[in-house]
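> What follows is a protein structure lacking sequence information:
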């Protein structure tokens, strides 16, 4: 599967609600051969790695009113589901998310793993401990040199309003100055 095909699957399953989008994507992927599903999962992990940076974590913190490490992973999953253009713009400059999100939207995240769910369906594997081990083994066999998350880069105090305004001026204006319900 190419990177273009990866993004095409995401685009063709698009829904406004991230959970509905993830469910439709999983259903779409489940129709593919298991190796192609693993390839999709590999691209997914590569995109998650691209998003793994303090600057984007700061944006997630601001948008969601706080952001744990699990919350950041869910935020990055949501970001991948937004599609190639939004994803690439946000990875390059997280402040571009001010054009995508709104304070009244609530938390911006998705606890989805579409490739994993699709692989379980396609292979008729139960999503239990043995099933997760089978998925991990298949993943390692298909992509033995899968990268780990990179270093986060230089961090900063997300509760420092001045620093947040300096790094993310548009999101700060939207969330700190115009907050939800104001």
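Right, received. Where do you want to start? Values in this document were obtained by computation on a predicted structure and should not be read as measured data.
> contacts, neighbours, all on C-alpha from now
OK.
> Quick check: buried residues in the longest helix seen in the chain?
Residue-count comparison of every helix in the chain, with assignments taken from DSSP state H, identifies helix 34-51 as the longest. Within helix 34-51, the residues that qualify as buried are 34, 36-51, counting by 16 or more other C-alpha atoms under 10 Å.
> How is residue 16 assigned, secondary-structure-wise?
Here residue 16 is coil, with the state taken from DSSP: H, G, I helix; E, B strand; the rest coil.
> Residue 168 versus that one, what's the distance?
With distances defined as C-alpha to C-alpha, to the nearest Å, the gap from residue 16 to residue 168 amounts to 25 Å.
> If you count surrounding residues, which of those two has more?
For residue 16 versus residue 168, neighbours defined as other C-alpha atoms under 10 Å are more numerous around residue 168 (22 against 9).
> my read: that one touches residue 95, true?
Yes. At 5.1 Å, residue 168 and residue 95 qualify as touching, with contact defined as C-alpha atoms under 8 Å.
> Common neighbours of those two, please.
Taking C-alpha atoms under 8 Å, 6 or more residues apart in numbering as the contact definition, residue 168 and residue 95 share the neighbouring residues residue 59.
> Which helix or which strand is home to the residue nearest the centre of the chain?
Relative to the mean C-alpha position of the chain, the nearest C-alpha, by C-alpha atoms, centre = their mean, is the one of residue 77, at 1.8 Å. Following DSSP states H and E, one finds residue 77 within helix 69-81.
> I'd like the next helix or strand past that helix.
Downstream of helix 69-81, the next assigned helix or strand under DSSP H and E is helix 84-92.
> structure B:
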């Protein structure tokens, strides 16, 4: 399986299903019909894609959209970005600031505005978190799991197919990927990501505006 085949499978899984659970099951079924080498191919391309999304600037985008963040949540956010397909993912992987222009992210932002109806972001604190001034307790709607911008289970679709095909535990799948010279920047056991680039303070307004001007405008970050 080459990179085009990997993305074709990701995108077709979205076209052929209506829910995330169905999508995961669809991928597991298709992967189970493949030779072991192609299952490893898929996992290798997944890891390469996820690594492209693992940067400090992308972490800042995730932190801003969610209002806070964690290393494992960031990993699942990158998985969600991969689920959007090759064109969308590669656009934001090359330019995290472009994430706010994706229709899917715009939908998340609209849900956020609906969920926090009666709330207003008023400051960007030095600890990198938003402070919200509450005007009313009413909320118009609750987000569903289908809309949440994290997709953890999409990461695991190779596990059962690989175990069935080899009789081995999934640790050996990671070994097979590393044997190809690809190491994940999202260690699954430690939950400590290793993002690309130098770590920076998300509360540094000048740096935030310099790195992510469109995200900064959305967040109301000004000097």
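Good, I have the coordinates. Quick caveat: nothing in here was measured; it's all calculated off a predicted structure.
> thinking again about what came up before, against the second structure, where does the longest helix of the first structure fall?
Helix 34-51 of the first structure lines up with residues 36-53 of the second structure when matched by TM-score structural alignment.
> Identify all contacting residues around the helix holding residue 77 of the first structure.
Here helix 69-81 of the first structure makes contact (C-alpha under 8 Å, 6+ apart) with 10, 14, 18, 21-22, 44, 47-48, 51-52, 57, 60, 86-87, 108-112.
> For it, buried residues please.
Applying a neighbour-count criterion of 16+ other C-alpha under 10 Å, one finds 71-81 buried in helix 69-81 of the first structure.
> on that earlier part again, hmm, who's touching the longest helix of the first structure?
Here helix 34-51 of the first structure makes contact (C-alpha under 8 Å, 6+ apart) with 1, 3, 6, 29-30, 73, 76-77, 80, 91, 114-116, 118-119, 122-123, 138-139, 142-143, 146-150.
> What span of the second structure is stretch 84-93 of the first structure aligned with?
Residues 86-95 of the second structure are matched to stretch 84-93 of the first structure when aligned by TM-score structural alignment.
> Pull the residues that contact the matching stretch.
In this structure, residues lying in contact with stretch 86-95 of the second structure by C-alpha under 8 Å, 6+ apart are 7, 11, 52-53, 58, 81-82, 98-99, 102.
> Can you report how many residues lie near residue 148 of the first structure?
One way to gauge burial is a neighbour count; for residue 148 of the first structure, by other C-alpha under 10 Å, it gives 10.
> what's near enough to touch the closest residue to residue 94 of the first structure other than its chain neighbours?
Counting by C-alpha to C-alpha, 6 or more residues apart in numbering, residue 56 is the residue found nearest to residue 94 of the first structure once chain neighbours are left out, at 5.5 Å. With C-alpha under 8 Å, 6+ apart as the criterion, the residues that contact residue 56 of the first structure are 90-91, 94.
> Turn the residues you listed into CSV, columns for neighbour count.
Below are these laid out as CSV (neighbours: other C-alpha atoms under 10 Å):
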residue, neighbour count
90, 20
91, 20
94, 23
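> Give me the subset of the contacts of helix 34-51 of the first structure lying in helices.
Counting by DSSP H, the contacts of helix 34-51 of the first structure place 3, 6, 29, 73, 76-77, 80, 91, 114-116, 118-119, 122-123, 138-139, 142 in helices.
> What sits closest to the aligned partner of residue 172 of the first structure in the second structure if chain neighbours are left out?
Aligned by TM-score structural alignment, residue 172 of the first structure pairs with residue 216 of the second structure. The spatial neighbour of residue 216 of the second structure that comes closest, neighbours along the chain excluded (C-alpha to C-alpha, 6+ apart), is residue 209 at 5.6 Å.
> Would you mind measuring from that neighbour to residue 35 of the second structure?
Applying C-alpha to C-alpha, one obtains 48 Å for the distance of residue 209 of the second structure from residue 35 of the second structure.
> Of the two, give the one with the bigger neighbour count.
A side-by-side neighbour count of residue 209 of the second structure and residue 35, using other C-alpha under 10 Å, places residue 209 first with 17 against 14.
> That one is in contact with residue 219, isn't it?
No. The pair residue 209 of the second structure and residue 219 fails to qualify as a contact (C-alpha under 8 Å) at a distance of 10.2 Å.
> gap between residue 33 of the second structure and residue 170 of the second structure?
17 Å.
> Please apply the same query to residue 150 of the second structure.
With distances defined as C-alpha to C-alpha, the gap from residue 150 of the second structure to residue 170 of the second structure amounts to 22 Å.
> Comparing these two, which residue is more hemmed in?
Per other C-alpha under 10 Å, whichever of residue 150 of the second structure and residue 170 has more neighbours is residue 150, with 21 against 17.
> The first structure: which residue goes with the more buried one?
Aligned against the first structure by TM-score structural alignment, residue 150 of the second structure finds its counterpart in residue 109.
> any idea which element the match of residue 172 of the first structure lies in?
When secondary structure is defined using DSSP H and E, the element that contains residue 216 of the second structure is helix 213-219.
> burial of residue 68 of the first structure, as a residue count?
Other residues within reach of residue 68 of the first structure by the criterion other C-alpha under 10 Å amount to 11.
> quick one: contacts for it?
Applying C-alpha under 8 Å, 6+ apart, no residues contact residue 68 of the first structure.
> What's the match for it in the second structure?
Aligned by TM-score structural alignment, residue 68 of the first structure pairs with residue 70 of the second structure.
> how close does that match sit to residue 215 of the second structure?
19 Å.
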